[in-house]
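[1] this is a predicted model, with the sequence first.
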Amino acid sequence: MTHKMKSFLVMGALLGMVNACSKNTTPTTGTASTAAGYQINGQLQNAPAGTKLYLAELGDTQFVSRDTATVNEKGEFTFTGSVPEAGLYQVKANDQNQVLLVLQNGARVRLTGDAQKLSDTYTVQGSPDSEYLQRVSRSVLQSQRASQAAMPRLEQRYNQAAQAGRSDSMAAIQRQAEALQTQGQAEVRQLVRQNPGSVVSAFVVSGVLNPEENFGLADTVATQLKKTMPDSRYTKSLVARLEPMRATAVGSVAPEINLAAPDGKPVTLTSLRGKYVLIDFWASWCGPCRRENPNVVKAYNKYKGKGFEIYGVSFDQDRGKWLNAIKSDGLTWTHVSDLKGWESAAGQSYSIKSIPASILLDPQGRIIGKNLRGEALEAKLASVMK
């Protein structure tokens, strides 16, 4: 199964954060006055008197314990305290039963649910950001479960098609997989568009959606947060995350690449200006790259006489294997490499973290598409080269 197929569960990123382990620190009880700080009042079913609940703050890489509360005989509990700024917090009964909330001073949050299946049953009131985060969590959970249910069947069909050499069937199954993921992402993106100034949106575009593939949306959130919450660590973190991506965002002029072709002579990316150019990052040792090559060859043969060129950037280190793969796969376009593998200068400047990866440029060198595969690449080319 390809890397793209394995990205079925990318929408589980949020739930993965919820299930992360808390840092072992001494919990601090809330000491601020109720008027000045936050208050969480709750009532849980199936939580015996004496049940301990834990409040933890979502830090940069893990949860940090902040407070504890004890459930009474009616299932009621209360957290009070103060926070330096609006932020994401976890209320946890145990590793399987926990939820995320947004806390800020002045917040009066009401949390209810079944302690034995909290993520499925909880409701939160009194905090618009927490209610928004609940909608995101529910959407992510539904998407993850749909993907998990479909994964075994699709994976089996994909492997059978691969063994039989049925590339068309493989592509069709892969599209089904991607459609499952896209459906869940679309709902989450719509929620973000409706709430661009929330710390929840900063978390979502950084940790749930792929900020590179959703750069425009993420940048909109960052711009809004810089106006409303310029000193927030969530704002600063998102801005810092996006800055390296800005140079290769859709709409930007692609950074120059100047590497050696197989004959040893340098070929610049800008030497292909005036044509639509696909920058194709690949390597001879990359199985998914080699399986994608027939699709790239098909698109090249269809559009090479209509102002389309490919600039292949290899992450190989072995010159012989690189050249053999070019010949074996029938890759008759422009090729370059500095034979430095993942340390490739081009890979570094384009922040390539996995391959195959591709970037489509217009004749002026502006980025108009990223990571287009198979029919998606042909459809894009057909659209722009009418």
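    Yep, that arrived. Because the structure is a prediction, the values reported are computed rather than measured. Numbering: from 1, shown residues only.

[2] use CA for all of it now, contacts and neighbours both
    Noted.

[3] ok, now which ones touch residue 338?
    259-260, 344-345 (Cα atoms under 8 Å, 6 or more residues apart in numbering).

[4] make JSON lines out of those and add secondary structure and distance to residue 41.
    What follows is those, written out as JSON lines (DSSP: H, G, I helix; E, B strand; the rest coil; distance: Cα to Cα, whole Å):
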{"residue": "259", "secondary structure": "strand", "distance to residue 41": "62"}
{"residue": "260", "secondary structure": "strand", "distance to residue 41": "65"}
{"residue": "344", "secondary structure": "coil", "distance to residue 41": "54"}
{"residue": "345", "secondary structure": "helix", "distance to residue 41": "54"}
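
[5] wait, residue 317 touches residue 341, no?
    Yes - in this structure residue 317 lies within contact range of residue 341 using Cα atoms under 8 Å: 5.3 Å.

[6] who's more crowded, these two?
    Neighbour tally, residue 317 and residue 341, criterion other Cα atoms under 10 Å: the higher count belongs to residue 317, 19 against 16.

[7] tell me which helix or strand that one sits in.
    Using DSSP states H and E, residue 317 is not contained in any helix or strand.

[8] which parts of the stretch 1-150 of the chain are strands?
    Counting by DSSP state E, counting those that start in this stretch, the segments of the stretch 1-150 of the chain that form strands are 22-23, 38-45, 52-58, 63-70, 76-81, 87-94, 97-103, 108-114, 123-125.

[9] and the last one, what other elements does it pack with?
    Spelled out, it's strand 123-125. When contacts are defined as 3 or more Cα pairs under 8 Å, 6 or more residues apart in numbering; DSSP states H and E, strand 123-125 sits against strand 108-114, helix 128-163.

[10] now do the longest one: which elements does it pack against?
    Other helices and strands packing on helix 128-163, by 3+ Cα pairs under 8 Å, 6+ apart, are helix 13-18, strand 97-103, strand 123-125, helix 167-194, helix 199-207.

[11] elements contacting the last one?
    Meaning helix 199-207. helix 13-18, strand 87-94, helix 128-163, helix 167-194, helix 215-228, helix 233-242.

[12] who touches it?
    So helix 199-207 is in contact with 13-14, 86-88, 102, 129, 132-133, 192, 195, 211, 214, 217-218, 221-222, 225, 234-235, 238, 241, going by Cα under 8 Å, 6+ apart.

[13] next up, a second structure to put side by side with the first:
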Amino acid sequence: MRRILFLIILIGGILHGCRASGGYTINGTVEGIEVGKVFILKQKFTKENWDTLAIGTVKDGKFVIKGKVQEPTAGYVVMEGMMGAIVFLENDAKYDIHMASREVPVVTGGGQEQKIYQGYVDISTRMTEEYHKFSPDMIKALQENNEEKKREFEERMGKMRDAFEKEQVAYLKQHGNSFFALFKLATRALGMDVASVKKDFDLCSEELKKTEPGQYISSLLPRLAKIAIGATAPDFTAKTPDGDDVSLYGTKGKVKLLDFWSSNCGKCREEIRKFIPIYNEYKLQGFEILALSLDKDREAWVKAIKEDGAPWVQVSDLKGSKSPLNEIYGIWTLPSNLLLDENNKVLARNISSEQLKEMLPEYLNLKQ
């Protein structure tokens, strides 16, 4: 009897294992295209940003892709002429995707991670719908140049945006121990302070921390600690347009702004022009700026410097996004900056020109 019971348990375990080892299936329909290729791309947290997970063939406007993943995986389903679809792949999950030209793909089905992702997307969808409700009145106010109405709408939009952002933060915290939340954290960690990254990362299980995005965050934490507020920023040396070597530590000032920018970043150029009067006002009191360009094209870099007329020192290694300084300084997006004291200790990160103008009198000991 015991032997029979043992065999039943053993067979049951084998059958359960077989079910658990099944892969994912994606069934897709494509409007307007009878034949073609569909690719599932995977974002990698390395310098080689994308990897091809699978390739499917469209026939008679339909395709089926089957595969297996070693761990939950964020995939991007793409086809020429179509908008891409994000899928969080899990084994034993089935996904249905409908793609049409100039339309956002519709994804249904999937596993638990896809459901969590969709819940996050729903928050953004509701925000967009709320914006659309009063956009006609906003457009009318702009056309009539009604300043009072414009300020009213801007204030309303700002409050709405803040409310939805708080909802998204709360949602991510609620689902902090999910692969989706971990993946989301990994994609934005470079733009966050180390304490915030660690706090969100600690919501994840040890199993999740062993996944690819988890390992990436683990490797990133020590680097983020080097540029945390209160830490001493690492030194570097880069060349000016004239070929001279300039280092961060060799740039003297009671307060220094290390500004990261590029010639094709419109927001960067806009902020640079706003920095100029602030620099001219506080330079004699000990304020200095060192601008580090993430350009690859020397001509474009030099042209932008001349057009903007910034009077401070400009340097670059002309390696663009592959510059090692991206990782060292946690540059996630541009513009980015660090405000440092005379000993290169970080006072603030990623501040606007308005914030800089407010902070300088205090840090330069100019307040009465």
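    Thanks, I have it. Keep in mind that what you see is a predicted model, and the values were worked out from it rather than measured.

[14] now the TM-score, please.
    Remark: TM-score between the superposed chains equals 0.55 [TM-score structural alignment, normalised by the length of the second structure]; 272 aligned residues with a Cα RMSD of 4.7 Å.

[15] can I get the helices and strands packed on strand 123-125 of the first structure in CSV with mean neighbour count and distance to residue 172 of the first structure?
    Listed next are these as CSV, based on neighbours: other Cα atoms under 10 Å; distance: least, Cα to Cα, whole Å:
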stretch, mean neighbour count, distance to residue 172 of the first structure
strand 108-114, 19, 41
helix 128-163, 17, 9
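
[16] out of the ones you listed, flag the one nearest residue 251 of the first structure.
    Minimum separation from residue 251 of the first structure across those (Cα to Cα) falls at helix 128-163, 28.5 Å.

[17] now that closest one, how far from the centre of its chain.
    14 Å (Cα atoms, centre = their mean, to the nearest Å).

[18] cool, stretch 114-122 of the second structure as well?
    18 Å.

[19] next: stretch 188-207 of the second structure.
    14 Å.

[20] stretch 305-314 of the second structure too?
    28 Å.

[21] what's it aligned against in the first structure?
    Mapped onto the first structure using TM-score structural alignment, stretch 305-314 of the second structure spans residues 326-335.

[22] quick one, strands of the stretch 251-368 of the second structure?
    Using DSSP E, counting those that start in this stretch, the strands of the stretch 251-368 of the second structure run over residues 255-261, 287-293, 313-316, 336-341, 346-349.

[23] which secondary structure elements does the last one contact?
    Okay, so that is strand 346-349 of the second structure. Contacts defined by 3+ Cα pairs under 8 Å, 6+ apart place strand 346-349 of the second structure against strand 336-341.

[24] tilt between the strand it packs on and strand 287-293?
    In terms of direction (axes from the mean of the first three to the mean of the last three Cα atoms, to 10 degrees), strand 336-341 of the second structure departs from strand 287-293 by 150 degrees.

[25] strand 336-341 of the second structure vs the first structure - mean distance after superposition?
    By mean Cα distance after the TM-score superposition for the first structure, the fitted strand 336-341 of the second structure averages 2.6 Å away from its aligned residues in the first structure.

[26] I would like the range of the first structure that aligns with that strand, please.
    Strand 336-341 of the second structure maps onto residues 357-362 of the first structure, going by TM-score structural alignment.

[27] ok, residues contacting the matching stretch?
    Here stretch 357-362 of the first structure makes contact (Cα under 8 Å, 6+ apart) with 254, 274-282, 367-372.

[28] does residue 367 of the first structure really touch residue 255, like I thought?
    No - using Cα under 8 Å, residue 367 of the first structure is not in contact with residue 255, being 9.8 Å away.

[29] which residues do these two both contact?
    residue 248.

[30] higher neighbour count, those two?
    residue 367 (23 against 15).

[31] quick one: residues contacting the more buried one.
    Counting by Cα under 8 Å, 6+ apart, residue 367 of the first structure has contacts 248-254, 359-361.

[32] still on that earlier bit, ok, of the contacts of stretch 357-362 of the first structure, which one's closest to residue 171 of the first structure?
    Once Cα to Cα is applied, the member of these that ends up nearest residue 171 of the first structure is residue 372, at 12.8 Å.

[33] give the closest residue to the closest one in space, chain neighbours not counted.
    residue 358 (6.7 Å; Cα to Cα, 6 or more residues apart in numbering).

[34] circling back to that earlier point, looking at the helices and strands packed on helix 128-163 of the first structure, which is nearest to residue 57 of the first structure?
    Comparing those under Cα to Cα, the one sitting nearest is strand 97-103, at 9.4 Å.

[35] okay, buried residues for the closest one please.
    Of the residues in strand 97-103 of the first structure, 97-103 count as buried by neighbour count, 16 or more other Cα atoms under 10 Å.

[36] dump these to TSV, plus distance to residue 79 of the first structure.
    As requested, these are exported to TSV (distance: Cα to Cα, whole Å):
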residue	distance to residue 79 of the first structure
97	17
98	15
99	14
100	14
101	12
102	13
103	11
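
[37] quickly find the element holding the residue nearest the centre of the second structure.
    The C-alpha lying nearest the average C-alpha coordinate of the second structure belongs to residue 188 (Cα atoms, centre = their mean; 3.8 Å). Per DSSP H and E: residue 188 of the second structure is located in helix 179-188.

[38] wait, which of the helices and strands packed on helix 199-207 of the first structure is closest to residue 110 of the first structure?
    Proximity to residue 110 of the first structure (Cα to Cα) singles out helix 128-163 among these, at 10.1 Å.

[39] report the angle between that closest one and strand 97-103.
    Using the same axes, to 10 degrees: helix 128-163 of the first structure against strand 97-103 is 130 degrees.

[40] what remains of the contacts of residue 338 of the first structure once you look at the second structure?
    Retained in the second structure (both residues aligned by TM-score structural alignment, their matches' Cα atoms under 8 Å) from the contacts of residue 338 of the first structure: 259-260, 344.
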